[in-house]
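Enquirer: only geometry, no sequence info:
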């Protein structure tokens, strides 16, 4: 618990300063205070937690599931076959040069206001860090160690399952820690540009009403979701990679 004290203290100071500045400015539609945002979340709890939060959560979960499946599969193929690596790795890098906000309206035209237009935005944002990090994880095994496994009669399957896969696990969890917050951002962007429900959509709707606290309320929920996801991934990582402490 002691290790979290600096972060908690810094966060508390930041919120206090924010509260004071918001009171001094006295323009809630521009800079609402933290207390007014919390109050707004409580006032809108029914529609936020029963309508918009589940919609955003569904986009995040589906998008992350697709990104993990495709990203890990492509990383495995690239690590096993240099030809695939040369063919797809440059495309992965090139995909990150495309502004997602420019593509999102096209996704709405293709898929309408269905969940898939938002899922596709989420996948495009999260697929790259997962594929690249896991690929680096598979490549992190030392050639000398692989040769030692071969000397002891290990098959390619044994080398993959007992050497390369464990070596890639830390990279996989690092990728998830990056991708999870990005998935929240991707879902919010997709909802902001074209949706009928979701926290991003609700924030945009509150902006048209010049409701500063209403704009920040779903943003705060999105931040909390991202933090919870990262904490869950960190917990799973500690449980599944205990061997790293012994190395």
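Expert: Received, thanks. Predicted model, so just to flag it, every value in this text is computed and none were measured.

Enquirer: contacts, neighbours, all on C-alpha from now
Expert: Fine.

Enquirer: Could you report the neighbour count for residue 226?
Expert: Neighbours of residue 226 under the rule other Cα atoms under 10 Å: 20.

Enquirer: what residues are up against the most centrally placed residue in the chain?
Expert: By Cα atoms, centre = their mean, the chain has its centre lying nearest to residue 180, at 2.0 Å. The contact partners of residue 180, by Cα atoms under 8 Å, 6 or more residues apart in numbering, come to 64, 126, 226, 229, 230.

Enquirer: Apply 10 Å and report the result again.
Expert: Residue 180 is in contact with 60-61, 64, 122, 126, 186, 225-230, 233, counting by Cα atoms under 10 Å, 6 or more residues apart in numbering.

Enquirer: Let's see if you can find the most crowded of the residues you listed.
Expert: Going by other Cα under 10 Å, residue 122 tops the contacts of residue 180 with 31 neighbours.

Enquirer: Check the offset of the helix or strand where it lies from the chain's centre.
Expert: In this assignment (DSSP states H and E), residue 122 forms part of helix 115-139. Here helix 115-139 is found 9 Å from its chain centre; the criterion is Cα atoms, centre = their mean, to the nearest Å.

Enquirer: The helix or strand following it packs against which elements?
Expert: Once the chain leaves helix 115-139, the next helix or strand it forms, by DSSP H and E, is helix 143-151. When contacts are defined as 3 or more Cα pairs under 10 Å, 6 or more residues apart in numbering; DSSP states H and E, helix 143-151 packs onto helix 156-159.

Enquirer: after the helix it packs on, next one along is what?
Expert: Heading C-terminal from helix 156-159 (DSSP H and E), you reach helix 165-193.

Enquirer: between that following helix and helix 115-139, how many degrees?
Expert: Helix 165-193 and helix 115-139 are oriented at 160 degrees to each other (axes from the mean of the first three to the mean of the last three Cα atoms, to 10 degrees).

Enquirer: How far away from the center of its chain is helix 165-193?
Expert: Going by Cα atoms, centre = their mean, where helix 165-193 is centred and where its chain is centred differ by 3 Å.

Enquirer: count of neighbours near residue 20?
Expert: Residue 20: 13 neighbours (other Cα under 10 Å).

Enquirer: check contacts around it.
Expert: 26, 33, 34.

Enquirer: what helix or strand does it sit in?
Expert: Element membership for residue 20, per DSSP H and E: helix 5-25.

Enquirer: Beyond that helix, next helix or strand please.
Expert: helix 34-43.

Enquirer: For that following helix, which outside residues touch it?
Expert: Around helix 34-43, the neighbours that count as contacts under Cα under 10 Å, 6+ apart are 15-16, 18-20, 22, 28, 33, 44-45, 47-49, 211-221.

Enquirer: burial count for residue 34?
Expert: Using other Cα under 10 Å, residue 34 has 19 other residues around it.

Enquirer: and residue 1, how far is that from residue 18?
Expert: Between residue 1 and residue 18 the computed distance is 26 Å (Cα to Cα, to the nearest Å).

Enquirer: How about residue 102?
Expert: 33 Å.

Enquirer: dropping in the other structure now:
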């Protein structure tokens, strides 16, 4: 019998080499770590040139990176506990905003009348500069955690609402038709088809809201007695210790990067099928 391939009769089929995925993983890992490190080096170098090298920016406006580093290490006993407080407020406010935002988005997606009634109000609340609510929150809810959590909620909820409503109202037509052909109930269609299909869009809103949660926590601490990073920025700026105030700002940025990376990792673990069913960049 004539063989269709050029391999001899009885020769075993060539198995894919297990070293190929390993080489691919080895190529990706340096890029994942090295490229952000390279970006950080470029930004710090430009920062040093503008402040110490070329003296373009006055130290009172933007201290040199070495001054900020000295202040960070010298005031670590104050700034690191403050970072813990701000991180907890950010995470707690983000979780509350996520729960409320998903529920509101589900309500808007479930009824067109509800969407027409309340969508303009949500847009109006989102359009108001949130810092304008700061002094009013102290009067309305008092001191402590409440003004911080309220500020985080005001900044976070709108992108989560919008992404949830968009995801639930843009279910792929073939999946919706499959549910109808199987005579699935509304709850079965929602649980098995619409909500899973909306999860990638919901995570987009969550990733947009996560940095906003950090901003909201810092702004809320401007009007609170909680000694977080926002409180420290205000205090050190008030006494003219600008390097330490900038050190607190750097810690806010670091906290935001870590929380965003954790959310991205959660998305990859929760939705492994998204990467397999979409085109890779």
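Expert: Received it, and whenever you're ready, just let me know what you need. Everything numeric in this text was worked out from a predicted model, so none of it was measured.

Enquirer: returning to what we had before: and the alignment partner in structure 2 of the residue nearest to the centre of structure 1, how close does it get to residue 203 of structure 2?
Expert: Taking TM-score structural alignment for the superposition, residue 180 of structure 1 sits opposite residue 210 in structure 2. Distance of residue 210 of structure 2 to residue 203 of structure 2, computed by Cα to Cα: 10 Å.

Enquirer: shared neighbours of the two, which are they?
Expert: Common contacts of residue 210 of structure 2 and residue 203, defined by Cα under 10 Å, 6+ apart, comprise residue 263.

Enquirer: circling back to that earlier point, equivalent range in structure 2 for the helix holding residue 122 of structure 1?
Expert: Under TM-score structural alignment, the match for helix 115-139 of structure 1 is residues 145-169.

Enquirer: do stretch 79-99 of structure 1 as well
Expert: Counting by TM-score structural alignment, stretch 79-99 of structure 1 corresponds to 109-129 in structure 2.

Enquirer: And the matching stretch, what's buried?
Expert: Neighbour-count burial for stretch 109-129 of structure 2 flags 109, 115, 126 (criterion: 16 or more other Cα atoms under 10 Å).

Enquirer: what do you get for stretch 167-177 of structure 1?
Expert: For stretch 167-177 of structure 1, a neighbour-count test (16+ other Cα under 10 Å) marks 167, 168, 169, 170, 171, 172, 173, 174, 175, 176, 177 as buried.

Enquirer: Over to stretch 10-23 of structure 1?
Expert: Going by neighbour count (16+ other Cα under 10 Å), the buried part of stretch 10-23 of structure 1 is 18, 19, 22.

Enquirer: how about JSON lines for these, with distance to residue 241 of structure 1 added?
Expert: Putting these into JSON lines (distance: Cα to Cα, whole Å) gives the following:
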{"residue": "18", "distance to residue 241 of structure 1": "39"}
{"residue": "19", "distance to residue 241 of structure 1": "41"}
{"residue": "22", "distance to residue 241 of structure 1": "44"}
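
Enquirer: Work out for me the element the nearest residue to residue 149 of structure 2 once chain neighbours are set aside sits within.
Expert: Counting by Cα to Cα, 6 or more residues apart in numbering, residue 93 is the residue found nearest to residue 149 of structure 2 once chain neighbours are left out, at 5.0 Å. Using DSSP H and E, residue 93 of structure 2 maps to helix 76-110.

Enquirer: After superposing both structures, state the mean offset of the following helix or strand past that helix relative to structure 1.
Expert: Once the chain leaves helix 76-110 of structure 2, the next helix or strand it forms, by DSSP H and E, is helix 112-127. Following the fit onto structure 1, the mean deviation recorded for helix 112-127 of structure 2 is 1.4 Å by mean Cα distance after the TM-score superposition for structure 1.

Enquirer: Tell me which residues are up against the helix or strand just after helix 112-127 of structure 2.
Expert: Using DSSP H and E, the helix or strand that follows helix 112-127 of structure 2 in sequence is helix 134-141. By Cα under 10 Å, 6+ apart, the list of residues contacting helix 134-141 of structure 2 from outside reads 133, 142-144, 146-148, 150-151, 219-224.

Enquirer: Quick one: map residue 240 of structure 1 onto structure 2.
Expert: For residue 240 of structure 1, the aligned position in structure 2 is residue 270, judged by TM-score structural alignment.

Enquirer: ditto for residue 64 of structure 1
Expert: So residue 64 of structure 1 corresponds to residue 94, using TM-score structural alignment.

Enquirer: I figured that match hits residue 212, correct?
Expert: Yes: the pair residue 94 of structure 2 / residue 212 is scored as a contact, 9.0 Å apart, by Cα atoms under 10 Å.

Enquirer: what residues do these two have in common as contacts?
Expert: What both residue 94 of structure 2 and residue 212 touch, as defined by Cα under 10 Å, 6+ apart, is the set 152, 153, 155, 156, 157, 206.

Enquirer: need the residues you listed in a markdown table with distance to residue 233 of structure 2, can you?
Expert: Shown next, in a markdown table, are these (distance: Cα to Cα, whole Å):
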| residue | distance to residue 233 of structure 2 |
| --- | --- |
| 152 | 18 |
| 153 | 21 |
| 155 | 20 |
| 156 | 22 |
| 157 | 25 |
| 206 | 27 |
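
Enquirer: Now for residue 128 of structure 1: which residues touch it?
Expert: With contact set as Cα under 10 Å, 6+ apart, residue 128 of structure 1 has these partners: 67, 71, 89, 91, 92, 93, 95, 96, 175, 179.

Enquirer: closest to residue 8 of structure 1 among the residues you listed?
Expert: Nearest to residue 8 of structure 1 among those: residue 179, at 24.0 Å, using Cα to Cα.

Enquirer: Relative to residue 73 of structure 1, how far out is the nearest residue to that closest one once chain neighbours are set aside?
Expert: With Cα to Cα, 6+ apart as the criterion, residue 179 of structure 1 has its nearest non-adjacent residue at 4.9 Å, and that residue is residue 126. Distance, residue 126 of structure 1 to residue 73 of structure 1, by Cα to Cα: 14 Å.

Enquirer: Residue 25 of structure 1 too?
Expert: 52 Å.

Enquirer: Please apply the same query to residue 219 of structure 1.
Expert: 33 Å.

Enquirer: Name the residue in the two with the higher neighbour count.
Expert: Between residue 219 of structure 1 and residue 73, residue 219 has the larger neighbour count (other Cα under 10 Å), namely 19 against 14.

Enquirer: State the distance from that one to residue 187 of structure 1.
Expert: Applying Cα to Cα to residue 219 of structure 1 and residue 187 of structure 1 gives a distance of 12 Å.
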